[in-house]
Each structure stands twice: as C-alpha cells, then as structure tokens.
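In: return a 3D structure for these sequence lines:
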Amino acid sequence: MSLYRRLILVAFVLTAVVIVFGAYVRLADAGLGCPDWPGCYGQVSPHHAQADILQTHAVDPQGPVSLPKAWKEMIHRYLAASLGLLILMIAALSWRRRDRQGVAPGVAALLVGVVIFQGLLGKWTVTLLLKPAIVTAHLLGGLTTLALLAWLGLRAHRVARLPMPPGVRAVARVGLVLLVAQIVLGGWTSTNYAALACTDFPTCHGSFSPETDYGNAFHIVRELGMTADGDFLPLPALTAIHWSHRLGAVVAAAALCLLAWLLARRQSTQPLGLALLAAITLQVALGIANVVFGLPLALAVAHNAGAVLLVALLVSINYRVGPLRAEAAVGRRKVAGRGKHEHENSYA
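Out: Down below sits the predicted model:
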C-alpha cells in the first residue's frame, strides 16, 4: 500500500474517532471544559492550567469547568489537530502525484478548506458558548471531512464502479441527501439538549400530535437554551425539535431500506445492501433505546457512531453505483475494439 493510500486510511479512521469522541465530549457536558481556544487558560494542557481550572471549579462546582472535563476537551483538540496535519500531508502528496491515476488533487484541496473552516467552527464553539447553529455546523463539517476522505480512499484504491440502472443511482443519491438532512435534525436535537423532550415511545407526551412550537425551535441565530428574544426556550419548542427528528427518521429509514432492497437483490451489490440494512436497523434501535432508557451516555455516543457508519456506507454506495469513470469507459471501448478487430481477422 502506497504512502498516499495509508495516509488516507489513517486520516479516515482518525476522523471517525474525532467525530465520535467529540460527541462524547459534548454529551459529557465537557464542551467548555477549557473556556478559551486553542489552549486551556492559555496553556498547552490542563496539567499546566491546573491551578486556574481548580480555582474556577471551586467557585462553581456544578459548572462546565473541571479537570476531567478539561482533559476530555483538550484530548479532542489534540486529535483534531493531528487530523489536520494528516490532511495537509495528503493534499501535498496529492499535488505532487497529480498526474497519476487515482489521485484527486482538487478534492484534496477542498478537504484542506473544509478542515480550516472546521478549526474556526471549533474555536467559535467555545468562544460563542456552544451556540446550537455553530455546534451543529461543526458536526456537519466533521462528517463532510469523513465523506471526502472516504471518496479519496475509494478513488485511490481504484475501487470498481458497478453498472447500475439510473433509477438505483437516483435512489442512492436521494438516500444520501435524506441521511444528511436527518443528521442535521439529529445534531440540532443534540445541541439543543432536546433528546429527552419526549420521554415516551412511539408517542410524545402520550400523543402522535404533541404541542409544538416550530418558530422558536428552528430559529437559527440564538443562544443555547434561549429564544431569539432572549427568553428560555419553551418545552413545545424542544418537543418540535425532537418530534421532527423522529419523523425525519421514518422518512430517511424508508428511503434507505428501499435502497438496501434494490442493492441486495443484485448479486454484485448484495453485500452493500445487507450492510446498509444492518446499519439502518442498528441506528433505529439505538435511537429508540436512547428515548426508552433516558439517554445513557454510552448509547448516545453509539448513536453518533451509527451516523458515522451510515455516512461512510452511503458515500461508498454512491461511488460504486455512480456513472463509470471516463478512463474506465475508454478502457472498455479499447478492449471491445481489440476483440472486434481480432474477430474480423479470423475470417480474413
């Protein structure tokens, strides 16, 4: 395996770790464990900032700052910084080998831009005190990084594309769009702490039509837990966020199950179809379990990991069933042309 391929694989795995660990940090209420950026109280580690952390914690023991929380936050930053360096190396190698087959320098350059923006979102997450719009965008940026690395990896390993009917390709694309929309809803639910706005299942507050406040629920520019007018976010708004995520799950799961069935009925794509069906089933089960069991930390983190798995699968599926690459099509025509020429010569 070439250095380029190894770097992409390591970066892909590290991205998944950063996303899942970031979810753990947020769910463990450690997102402000170090209230400044990029260091911790101006220091490179919580160990060096221990006096400031302990002093802040003594003033507000129930606050977001403590030594364990600070370490969680800083470990996440260390991992993210390492990922950024890996992606810069991938982009540099991609540029140097831009004439080789399987290398996509344009995508690698785009990836560098995404990571730089991710760094800014990470900073704003802390300095703007966990604004839901910023935190949700940070999650999407992480998943975008994962998707681009997955695409680069598939291209670098020259994974074969499979000839598929246009209808299957269309369903795969729609499925990816719906998955992204559902992840946005899930991120909005998590960052607004609305995961327990409905504690019963399948109903919400004993009804399939609970009281909701969509105006305040999806007002983007506002502080955490507040309306745009500065009032506390009411329960109907939190209910609207949670209920929208549930309804979105039904739509997305239906589309992805259709895609899984279309893939599983063809021998060439059967493993992809079965893997997708298993991932959907697991993710839906985790979502239900989080409601039924009151959002235990392990299940909540696993639900985020399920989203990572689904994104990776959907990118892979869309790559595999997408239109044949130009060079592959040319190669097929050349082989067909040689075969026709040899056939004609046999009668000469």
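In: going forward, measure contacts between C-alpha atoms and count neighbours the same way
Out: Fine.
In: show me where this structure has its helices.
Out: Defined through DSSP state H, the helices belonging to the chain, from first to last, are 3-27, 50-59, 67-96, 105-127, 132-156, 166-191, 214-217, 235-264, 270-292, 297-321, 326-345.
In: which other residues reach the fourth one?
Out: For helix 105-127, the external contacting residues (CA atoms under 8 Å, 6 or more residues apart in numbering) are 31-32, 35-38, 84, 87-88, 90-91, 94-95, 98, 130-131, 134-135, 137-138, 141-142, 144-145, 148-149, 152.
In: compare with the first, here's sequence two:
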Amino acid sequence: MKQLLDQTSGNAVKLWQTVWSPTHVTMRRWALAAVVVNAGITVSGAAVRVTSSGLGCPTWPRCTPDSFVPVAHNETAPINMAIEFGNRMLTFLVLAVALACLVIAMRLLPRRRDLVRLAWIQPVGVAAQALWGGLVVRSLLNPVTVSVHFLISSGLIAAAYALYARSREGDAPPRRLVHRDIRTLGFALTATVFALLIAGVVVTGTGPHSGDQLASRFQFDIESVVRVHTDLVYVVLGLTFALLFATHVTDAPGHVRRAALTLLIVELAQGGVGYVQYFLGVPAALVDLHVLGSTLVWICTLRVVFAMRSRDPLNATAADLDELDTVRT
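Out: Below is the predicted model of the structure:
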C-alpha cells in the first residue's frame, strides 16, 4: 500500500510539474487532453438524455432541493440520479484540464499571446457551459436550451483543437499548403458540417429520447427534419469527396490527404450508424453512438482545415528536446 501511495504521489508531482514548469510538448499534450475531455462530456451528456436521466438531479446547482449530492428522492430513480450527477462531476474534470491549459499558456516561455487567448476560452467556456446547464434543468429540458448546450460543447471542442494545432506551430503568418480554392472548399465543408450539427440537434429535439417525460419537444414534423438532416449528410459527403479528390490530383502534402481520407471514412461510418438507428426505431445505445460519431466528424473536419496551412516550425527549446527524448525511450 505504501508503495502504491508513493507511486501515486510521484505521478501527481510529475503531472503538476508539466503544468507549473511547462514545455511546448506538455502544452500540446494538455491541449489534446482538453479536446478529449470536451468530447467525452459531450457524449456523456447524450447518455444522460437517452437514459431519461435529464432531471435525475431536478434542481441546480444542488442535485436535490436540500443536497448537493444525490440522496433518496421519491420522484427520481437512483440510477437516473447517479447518471445525471456523474455527468455533472465530469464538469470538474473538464474545468481542471481547462485551468491547466491556461496556467501552462501563461507560464510557457516565451509567452505566446495567441495561446493565452485560446487557453482563456477553455475555463470561461466551461463556466458558461455549467451555468447554461443550470438553465437546461430549470427549463425542464426545453429543446432549445438542450440544443444550445450541445453546440456550446462543439464550440469548446473547436477552441481546444485550435489551441492544440497552434501549440505545434510557430508565430509566422499562415502559409497555404494547398491551392487557394481547395482551402476555400475546406472552409465551406466546415460550415456545412456545423450546419449538419445544428440539423442534428433539431432532429434530436423533435424525436424521442427527450431526457425526461416532463421535457417538451420541438413541434416539427419528424420526417421533414430527418429529411433535411439526411440531405445535409449527402452534401457533406459530396464536399468531402471533392476535397479528397482535389488534394490527390493536385499532389497535396501527404498529411492533408490522409486527414481528408480519415474524415471521409468517419463520415461513412457515422452515416451507417444513422441509417441503422433510424430503421431500428432509434434505440438509445445507437443514439449515443451517433453523438460520438458526430463529435468525431467535427474533430476530423477541424483537423483537415488546420492541416491545409502551416506556419514556421516551432523552435524547440532544450526542455522540449529532453522531453521528446524521454518519450522516445
């Protein structure tokens, strides 16, 4: 037991050192962690909804009117309360990673203003998201508030990925690695994917799995909104295929072509899940898997956009080189 405690203490010290005495390598790692935890809480939020646990903690910021933690409640099943409370606790993990990114960006030498600005978005965004979550509960899961809740998470993922991408680069002006029209196509694809996310939350707010029997629904025709969502899927697939084709015929850098191919594969897999869940009557497990897929599509789209341009290579410091040697060994 003592050995385990000593090892845990040592790992905690090393983890703290990566924050308080940062290098460019640790900046990248924590920024990537921010992408992962923001994606994770997005998926866990969907799990809350599909398990009808949206009002498992019927008040906010307390879980119940008299307690911040789950206690026996006549109107709520213990499992639903545990799921919702668990999702709330994940917020503290996301906040911890966000604060770590901010501290690292401010202590990194030489300090880079762009990284500091991007890092500030993380804790501020998490705080705003937590407050908005309170509005979601107090509005009894109104579909508008639930939809915005998801889209805020998508914005935080984008900001975290931007922090990750910029932490790998220098501060020179961006330089295109592909033809100007191909980069424009990438921007159009990004906008269309975000429109697809919006259409997705409208479908979610119209269909089943509201999160609780007290929740209201959008008063749209479900077939119509699904059709719009499906049409946008085909547009996204067409734009992605066009982007992949263009990068190959223009002999774009290999990492750009690989990023576009990865995006297309993830989109096809996501489309397959979407069709299966539709024909099976929208089972809860597949809905959560579909949310995971939409999050991965968004991340892969951001990866493509950032891959199509470059800046001067980041000048590695001695500490960075030492850490890279440690990673290799």
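In: on that earlier part again, let me have the helices of the first structure in TSV, extended by mean neighbour count and distance to Gln43 of the first structure.
Out: What follows is the helices of the first structure, written out as TSV (neighbours: other CA atoms under 10 Å; distance: least, CA to CA, whole Å):
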stretch	mean neighbour count	distance to Gln43 of the first structure
helix 3-27	20	20
helix 50-59	15	10
helix 67-96	19	11
helix 105-127	18	15
helix 132-156	22	24
helix 166-191	20	27
helix 214-217	18	37
helix 235-264	21	37
helix 270-292	18	37
helix 297-321	20	29
helix 326-345	11	52
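In: now render these as a markdown table, adding distance to Gly225 of the first structure.
Out: Converted to a markdown table, those look like this (distance: least, CA to CA, whole Å):
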| stretch | distance to Gly225 of the first structure |
| --- | --- |
| helix 3-27 | 15 |
| helix 50-59 | 22 |
| helix 67-96 | 21 |
| helix 105-127 | 15 |
| helix 132-156 | 9 |
| helix 166-191 | 9 |
| helix 214-217 | 10 |
| helix 235-264 | 9 |
| helix 270-292 | 20 |
| helix 297-321 | 20 |
| helix 326-345 | 51 |
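In: looking at those helices, which is nearest to Leu224 of the first structure?
Out: Each of those has some distance to Leu224 of the first structure by CA to CA; the shortest is helix 132-156, at 6.0 Å.
In: how far off centre is that closest one?
Out: Mean-position distance between helix 132-156 of the first structure and its chain equals 6 Å (CA atoms, centre = their mean, to the nearest Å).
In: where does it end up in the second structure?
Out: Correspondence between helix 132-156 of the first structure and the second structure is established over residues 143-167, with TM-score structural alignment as the criterion.
In: now stretch 298-308 of the first structure
Out: Residues 285-295 of the second structure are where stretch 298-308 of the first structure aligns, with TM-score structural alignment as the criterion.
In: have a look at how far, on average, that stretch is from the first structure.
Out: For stretch 285-295 of the second structure, the mean distance to aligned residues of the first structure following superposition is 1.1 Å (mean CA distance after the TM-score superposition for the first structure).
In: what's in contact with that stretch?
Out: When contacts are defined by CA under 8 Å, 6+ apart, stretch 285-295 of the second structure is touched by residues 39, 42-43, 46-47, 50, 154, 197, 266-267, 269-270, 273-274, 277.
In: Val228 of the second structure: which of those residues is nearest?
Out: Here the nearest of those to Val228 of the second structure, counting by CA to CA, is Leu197; it sits at 11.7 Å.
In: now for that closest one: what does it line up with in the first structure?
Out: When the first structure is aligned by TM-score structural alignment, the residue opposite Leu197 of the second structure is Ile183.
In: swap in Asn38 of the second structure?
Out: With TM-score structural alignment as the criterion, Asn38 of the second structure pairs with Thr15.
In: still on that earlier bit, what sits against the match of Leu197 of the second structure?
Out: For Ile183 of the first structure, the contacting residues are 140, 307, taking CA under 8 Å, 6+ apart as the criterion.
In: count of residues packed around Leu5 of the second structure?
Out: 10 (other CA atoms under 10 Å).
In: which element is it on?
Out: Element membership for Leu5 of the second structure, per DSSP states H and E: helix 2-20.
In: which secondary structure elements does that helix contact?
Out: With contacts defined as 3 or more CA pairs under 8 Å, 6 or more residues apart in numbering; DSSP states H and E, the secondary structure elements packing on helix 2-20 of the second structure are helix 78-107.
In: and for the helix it packs on, what span of the first structure is it aligned with?
Out: Mapped onto the first structure using TM-score structural alignment, helix 78-107 of the second structure covers residues 67-96.
In: after superposing, tell me the mean distance of that stretch to the second structure.
Out: Mean deviation of stretch 67-96 of the first structure relative to the second structure after superposition (mean CA distance after the TM-score superposition for the first structure): 1.3 Å.
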